[in-house]
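J.: predicted model and sequence below, questions to follow.
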Amino acid sequence: MSEALPPPPEFSRMVKVRPHPPEALTIEASDSERAALAQRFGIAAIDSLVAVARFAEDGANVSVEGTVDAALVQECAVAGDRFPVKVAESFSVRMIPPVRHPTTPDEEIELDEDDLDEIEFDGESFDLGEIVAQTLALAIDPYAEGPNAEAARKEAGIVSDEEPQDGPLADLLRGLKKN
């Protein structure tokens, strides 16, 4: 039985870095790529997604620094209505040649702080689009609140996130605070 192949990336932009990387590159997601990424990230829509990256060689490694600018539409975690969100996020990664990983399951890997920003690549090219997609994913607030969140709380009888105002639980909490 053959293993299922992973789905292709929604936003792929392969960058060839050998013999030399480009100095800078701007990439923009198409309508279909933005729709696929919005579905992947569980948000209503991505209206625009543009990234600018700068490259620098460091021996076999390639440093990539850049910015991601996006216009999203998210659903409010409280009211459920949709609202626009702007994202402006910077990123910095170091592309490195493949590293030998432990062959036994008990062998531990120690990571330094700098190792967390390293991504292995084949030494010839890498997918800048996926770096941008992951940067955007980390910038999305999964509990974003829209402009009607406070009104929805009041309508539901929630005056404070910390303390319910009415009902048996509120009475119990007030009783506990007095003790």
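T.: Right, received. Where do you want to start?

J.: switch to C-alpha atoms for all contacts and neighbour counts from now on
T.: OK.

J.: for residue 71, see how far away residue 91 is.
T.: Per CA to CA, to the nearest Å, residue 91 is found 17 Å from residue 71.

J.: list the contacts of the residue nearest to residue 39 when sequence neighbours are not counted.
T.: Nearest non-adjacent residue to residue 39, counting by CA to CA, 6 or more residues apart in numbering: residue 45, 7.9 Å away. Contacts for residue 45 were tallied using CA atoms under 8 Å, 6 or more residues apart in numbering; they are 34, 35, 38, 39, 72, 73, 74.

J.: before we move on, what about residue 70?
T.: Residue 70 touches 46, 47, 48, 49, 50, 86, 87, 88, 136, counting by CA under 8 Å, 6+ apart.

J.: putting a second one here so we can go through both:
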Amino acid sequence: MIQTFQEILRQKKRLIIPLAVLLLLNVTLLLIAGIYQDPLLTTLGTRLTELRGQVAAAGNRDIATVYRQGKTDLETLLQIVPLKRKFPVVLGEIMEAAHNEGVATGNVTYKPSAVKDENLFSYNITMTVSGNYAELKSFIANLQQIRQLVVVDQIAMSNTNPFAESINMELRLTVYLREGA
């Protein structure tokens, strides 16, 4: 019996060694899954259940609490909206963001308008800029970092020369400002 086993081992060595390696790998992965992943999955499942419970509890708050939280959020939002007279400062920050990224600015037009039923004023800004794609992408990212309430409404990109990396972009923004002294 032992001789037969040794004979099979000698003849099928090329097949048995990979099978033994695969068996060892399978056992190792099974141990890792049992020792490491199962407790982690249990912990994460418990955390998910807790978070779902918190979300459900938040939905069950009374109307007065929701109203107070909404008013607090609106007051916080209004604090970051600058006064109407600060428009040149906000426009300067937008232009500085373009300059810092090496983007060439073209025409800049703006149109003021009042926001109905609110003590807010908005400027619709249309500007053309040009540069390579990375510069334009960084410029848009920098616009999102401006502390004031600047909304990117529309972006239109064009490239008249497919062999040049220069891209023209028309950008439409809305800047919200507060009425006041």
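T.: Perfect, thanks for sending it. Remember, it's a predicted structure, so these values are computed and weren't measured experimentally.

J.: post the TM-score for the overlay when you can.
T.: TM-score of the superposed chains, computed with TM-score structural alignment, normalised by the length of structure 1, equals 0.26; 75 aligned residues with a CA RMSD of 4.8 Å.

J.: can you give me the helices in structure 2?
T.: Along structure 2, the stretches classed as helices by DSSP state H are 2-11, 13-32, 38-59, 63-80, 87-100, 133-145.

J.: ok, and what's touching the second one?
T.: The set of residues external to helix 13-32 of structure 2 that reach it, using CA under 8 Å, 6+ apart, is residue 9.

J.: what is the burial count for residue 137 of structure 2?
T.: Neighbour count for residue 137 of structure 2, taken as other CA atoms under 10 Å: 13.

J.: from residue 131 of structure 2, how far off is it?
T.: Here residue 137 of structure 2 is placed at a distance of 10 Å from residue 131 of structure 2 (CA to CA).

J.: could you do residue 19 of structure 2 as well?
T.: Here residue 19 of structure 2 is placed at a distance of 59 Å from residue 131 of structure 2 (CA to CA).

J.: for residue 48 of structure 2, same thing?
T.: Separation of residue 48 of structure 2 from residue 131 of structure 2 (CA to CA) stands at 45 Å.

J.: the more surrounded of those two?
T.: Neighbours were counted for residue 48 of structure 2 and for residue 131 using other CA under 10 Å; residue 131 has more, 20 against 12.

J.: which strand or helix spans residue 15 of structure 1?
T.: In this structure, residue 15 of structure 1 sits in strand 14-16 according to DSSP states H and E.

J.: what's that strand packed up against?
T.: The contact analysis (3 or more CA pairs under 8 Å, 6 or more residues apart in numbering; DSSP states H and E) places strand 14-16 of structure 1 against strand 125-127, helix 128-139.

J.: next secondary structure after that strand?
T.: Scanning forward in sequence from strand 14-16 of structure 1 by DSSP H and E, the next helix or strand is strand 24-28.

J.: now the angle from the helix or strand following that next one to helix 128-139?
T.: Using DSSP H and E, the helix or strand that follows strand 24-28 of structure 1 in sequence is helix 31-41. Interaxial angle of helix 31-41 of structure 1 relative to helix 128-139 (axes from the mean of the first three to the mean of the last three CA atoms, to 10 degrees): 40 degrees.

J.: can you count the residues close to residue 151 of structure 2?
T.: Count around residue 151 of structure 2 with other CA under 10 Å applied: 14.

J.: that one and residue 168 of structure 2, how far apart?
T.: Remark: distance between residue 151 of structure 2 and residue 168 of structure 2 (CA to CA) = 20 Å.

J.: one more: residue 65 of structure 2?
T.: Per CA to CA, residue 65 of structure 2 is found 49 Å from residue 168 of structure 2.

J.: with neighbour numbers in mind, choose between those two.
T.: Neighbour count, other CA under 10 Å: between residue 65 of structure 2 and residue 168, residue 168 has more, with 22 against 10.

J.: where's the closest residue in space to that one that isn't next to it in sequence relative to residue 70 of structure 2, distance?
T.: Among residues not flanking residue 168 of structure 2 along the chain, residue 130 sits closest, at 4.4 Å (CA to CA, 6+ apart). When distance is defined by CA to CA, residue 130 of structure 2 is 41 Å away from residue 70 of structure 2.
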